[in-house]
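Engineer: From the sequence below, what's the structure:
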Amino acid sequence: MKKALITGGGGAIASEIATRLDKRGYSLILADIDEARMATVAQSLSRSAVAIRADLSTAAGVAALATFIETEHSDLALLVNNAGYVEPGDAADLAPEVLERHIAINLVAPMQLASVAARLMRARKSGDILSIVSMGGIIALKGSAAYAASKFGLRGFQTSIRSELAPHGVRVMGIFPSGVDTPMLRYEAQHSSGSALNFVGKVFTAAEVADACMSALDSGKLETYVPYGDSVTSRLAGAFPWMIEKILPMFEKAGEKGRAKFRAERGI
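Structural biologist: Prediction:
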């Protein structure tokens, strides 16, 4: 039976991914700092899952999970880097430890875990590494500089290792969603510095992101966008950063209307 490890394993997107992988016959390993949330996800699956507490904001926590993979689950077939963190606010106003936390959870942890997984998978000539990146890894916006830095870095890392691992039968894929209805987005919806751009157009469900993950596993594509249309605008603006300041006010106005609607519909 193939094994898959999902970081942030107690979260909304992780729960949906776990359900789909469970149906595909994977044996699941969940890693999260919140043991209660993991237990809820594990109980929803058709077969027993391994749940390990992991604090990916610390070097020791990442190292412990990496060692666990290497020593206890060296036959890992799929790594899903799903854990994420965001604290909205101007970079000048965020404490150094908050800036560092973005990089630790969103970039360093997936890099370290992918490195271990790559070593094991390369030796076996098979395996998949899938990361939940973000549309924020394509276009950088005010109020999310640290988040954008971490996601831009993750996009670059996965693009590089894909080329390194392809000759060895190991696939590397990334999912780039725009706004997704998760506790993280609901926190941003209420935060004065939360990006209004998350609420331009449709807010996607965790289930839709999980479906995109399954499509990526089926196709093996490097990047899967949710939705594709948003990626066109984001990639264009990302290629010409000077455009962002010019178009941002228009999109922010639409986003604030979307935020108000999102909050009203969910009673937050």
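Engineer: going forward, measure contacts between C-alpha atoms and count neighbours the same way
Structural biologist: Fine.
Engineer: Regarding this protein, what is its longest helix?
Structural biologist: Counting by DSSP state H, the longest helix found in the chain is helix 242-266.
Engineer: list the helices and strands it packs on?
Structural biologist: helix 183-190 (3 or more Cα pairs under 8 Å, 6 or more residues apart in numbering; DSSP states H and E).
Engineer: One more, so I can put them side by side:
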Amino acid sequence: MKLKDKTAIISGGSRGIGGACVELFAQEGANVVIGDVLEADGQALADKLGDKVVFKKLDVTQEESWADAVATAEAQFGGVDILVNCAGILTFNHVADLTAEEVRKTLDVNLYGTIIGTQAVIPPMRKRGAGSIVNISSTDGLIGSNAHAAYIASKWGVRGFTKAAALELGLENIRVNSIHPGGVDTPLANPMNEEREEYNKRFVTFAAQRACDPTEIAQGVLFFASDDGSYCMGSELAIDGGLTAGLYYYGHPGAPDIKFG
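Structural biologist: This is a model prediction of the structure:
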């Protein structure tokens, strides 16, 4: 019960990594406000988990929507101790073909939503005298890759914002840290809903040789959210099966047995 009597707001909490965090936090004793635009999924998860979990529609790009989520947490559970900024979108496109709309929407949801979400919970956390904010960035916030330049820009932004916020809010015992997932089997990353065995084949270049389950990311989020991470401020945790560890020289000892051509 690492989060006993704590209250968390989890954006993007209806499914995927956010949904896994909601379930784990509830198991660990937290009250949870699920914030998401996916109302049916969010309400179904809240109904499944009982009275300690409520759903509140949350558009992370709107300050009023964040204010409503905070008000719900205070009215239902008395305050806010934890924020998990997990809401995000991902589009695949060549950098030359990106539209202004794609770029703006990606930055609005992934980066701007994280910034104003953080701002929204500062007053209630100040009332508590402490708090923990966990920002879900990505391995694409640590390295680059092809096909989603706008997403990468947003996640590098989340990483940088986390550092700045950690320095300022750490003085008030509000800890801010970032998680960097890679290769996770979620509706965002696996939009074709491939079976896990088939999906795993996409990760044969990873040391783990498989995709990650969202519950594995949730465990890292729990670490930062709980007192286990009490000395972490501006820290970043890559949960990525070795993606950011380095490169393999294929055909040499210690590399996966992959045949090319």
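Engineer: Could I get the buried residue list for the longest helix of the first structure?
Structural biologist: Ile244, Glu252, Gly255, Glu256, Gly258, Arg259, Phe262 (16 or more other Cα atoms under 10 Å).
Engineer: Next: stretch 153-165 of the second structure.
Structural biologist: Buried, per 16+ other Cα under 10 Å, within stretch 153-165 of the second structure: Ala153, Ser154, Lys155, Trp156, Gly157, Val158, Arg159, Gly160, Phe161, Thr162, Lys163, Ala165.
Engineer: Quick one: map the first one onto the first structure.
Structural biologist: In the first structure, the residue paired with Ala153 of the second structure is Ala149, using TM-score structural alignment.
Engineer: Regarding the counterpart of Leu165 of the first structure in the second structure, what is its secondary structure?
Structural biologist: In the second structure, the residue equivalent to Leu165 of the first structure is Leu169, according to TM-score structural alignment. Under the three-state scheme (DSSP: H, G, I helix; E, B strand; the rest coil), Leu169 of the second structure adopts helix.
Engineer: Which residues lie in contact with Leu169 of the second structure in this structure?
Structural biologist: Taking Cα atoms under 8 Å, 6 or more residues apart in numbering, we find Leu169 of the second structure in contact with Arg175, Val176.
Engineer: now Val62 of the first structure
Structural biologist: Contacts of Val62 of the first structure by Cα under 8 Å, 6+ apart are Ala54, Asp55, Leu56, Ala109, Gln112, Leu113.
Engineer: Kindly provide the distance from the last one to Val80 of the first structure.
Structural biologist: The reference is to Leu113 of the first structure. 10 Å (Cα to Cα, to the nearest Å).
Engineer: Those two: who's more crowded?
Structural biologist: A direct count of neighbours by other Cα atoms under 10 Å for Leu113 of the first structure and Val80 places Val80 higher, at 26 against 22.
Engineer: any idea what the more buried one aligns with in the second structure?
Structural biologist: Aligned partner of Val80 of the first structure by TM-score structural alignment: Val84.
Engineer: quick one: the strands in the stretch 51-200 of the second structure?
Structural biologist: Secondary structure of the stretch 51-200 of the second structure (DSSP state E, counting those that start in this stretch): strands at 53-57, 82-85, 131-136, 174-181.
Engineer: what about the last one, how far off from the first structure?
Structural biologist: Aligned to the first structure and superposed, strand 174-181 of the second structure gives a mean residue distance of 1.0 Å (mean Cα distance after the TM-score superposition for the first structure).
Engineer: What lines up with Gly117 of the second structure in the first structure?
Structural biologist: Aligned partner of Gly117 of the second structure by TM-score structural alignment: Leu113.
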